[in-house]
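> model this:
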Amino acid sequence: MKRKQDLDLFSRMLNNGCYALNIDKSLVLFRSNEDNIKRRKSWTYCKSYIYVQYKIWRRGHCNLLDLAYVVIGQLVLFLAPKSLVKLISYKYLRKKYKT
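Below you'll find the predicted structure:
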C-alpha cells in the first residue's frame, strides 16, 4: 500500500482502543496548487482510497453504508471536471490564511 497509510493506521488505532483528539491549531500550512488537484483526480488516488476503505470495512471497522459513501464520493470526484473539483476544494476544503 503506497498511499493512504495514515487512514489505515488511524482506523486500526481507534478500533484497537486508542483515543484521539483533534488539535484546534494548524500545525502544518499546505500550499495547494494545480498539481494537487491533478493528483486528487488521478485513478491511482481514487483506487487507493477505495482500497483502504474496503480493507477497513473487511476488518469490520465500518459499515456498508460508510464504504458506499466513500466509494461513491471518490468515483464522483474522479469523474467530475477538474474545474468543479477545484471550486469545491477551494471553497469548502481550504482555509485562507494571511501571509
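
> Please count neighbours and contacts with C-alpha atoms only from this point.
Fine.

> how about residue 39, what does it touch?
Going by Cα atoms under 8 Å, 6 or more residues apart in numbering, residue 39 touches residue 45.

> Quick check: buried residues in the host helix or strand of it?
Residue 39 is part of helix 34-40 when elements are defined by DSSP states H and E. Across helix 34-40, burial judged by 16 or more other Cα atoms under 10 Å covers residue 40.

> and residue 50, what does it touch?
70, 71, 74.

> To compare against the first, here's the next sequence to fold:
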Amino acid sequence: MVGIRNGRPYRRVVAAQKALGLPRWICGHNIAVNVDCQRHPLAFTLDHEVPLSKGGSLLDPANARSAHRRCNSARGNRTTPRVQQRASRRW
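Now for the predicted structure:
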C-alpha cells in the first residue's frame, strides 16, 4: 500500500498550497525559487496549523500552511510556532 502522503489527494493539497504563493506562515519569508532540492532547509514543505498528532486533518486545505523545511522541523508538533529569540546587540 502506498503511503497517503505519496497519494494523489495529498499531492493536490501540496500543489494548491504552493500555487497560492503565500509567504511562509512561521517565519513570514518567501521561498527562494531556485531551491530545487526537497531536502534543502529552505525548501517548501506543507505544514499543518493543527498538527496531525493533535487531531489535524492531513488533506484539509484549511489546515494546510506553507513553511520552509527548517521552520517546519523546528516547530515540531507544537500548536504555535516557536518565537525565535534574537541575540542582543554586540556593543
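
> TM between them?
Aligned and superposed, the two chains score 0.25 in TM-score terms (TM-score structural alignment, normalised by the length of structure 2); 33 aligned residues with a Cα RMSD of 2.9 Å.

> re the thing from before, now render the contacts of residue 50 of structure 1 as JSON lines, adding secondary structure.
Listed next are the contacts of residue 50 of structure 1 as JSON lines, based on DSSP: H, G, I helix; E, B strand; the rest coil:
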{"residue": "70", "secondary structure": "helix"}
{"residue": "71", "secondary structure": "helix"}
{"residue": "74", "secondary structure": "helix"}
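
> Reformat these as a markdown table; add neighbour count.
Shown next, in a markdown table, are the contacts of residue 50 of structure 1 (neighbours: other Cα atoms under 10 Å):
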| residue | neighbour count |
| --- | --- |
| 70 | 16 |
| 71 | 19 |
| 74 | 20 |
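
> ranges for the strands of structure 1?
Taking DSSP state E as the criterion, structure 1 contains no strands.

> Do you have the helices of it handy? List them.
5-15, 34-40, 43-58, 64-79, 82-88 (DSSP state H).

> Pull out the buried residues from the first one.
Read it as helix 5-15 of structure 1. Quick answer for helix 5-15 of structure 1 (16+ other Cα under 10 Å): 8, 11.

> helices and strands around it, which ones?
For helix 5-15 of structure 1, the packing partners by 3 or more Cα pairs under 8 Å, 6 or more residues apart in numbering; DSSP states H and E come out as helix 43-58.
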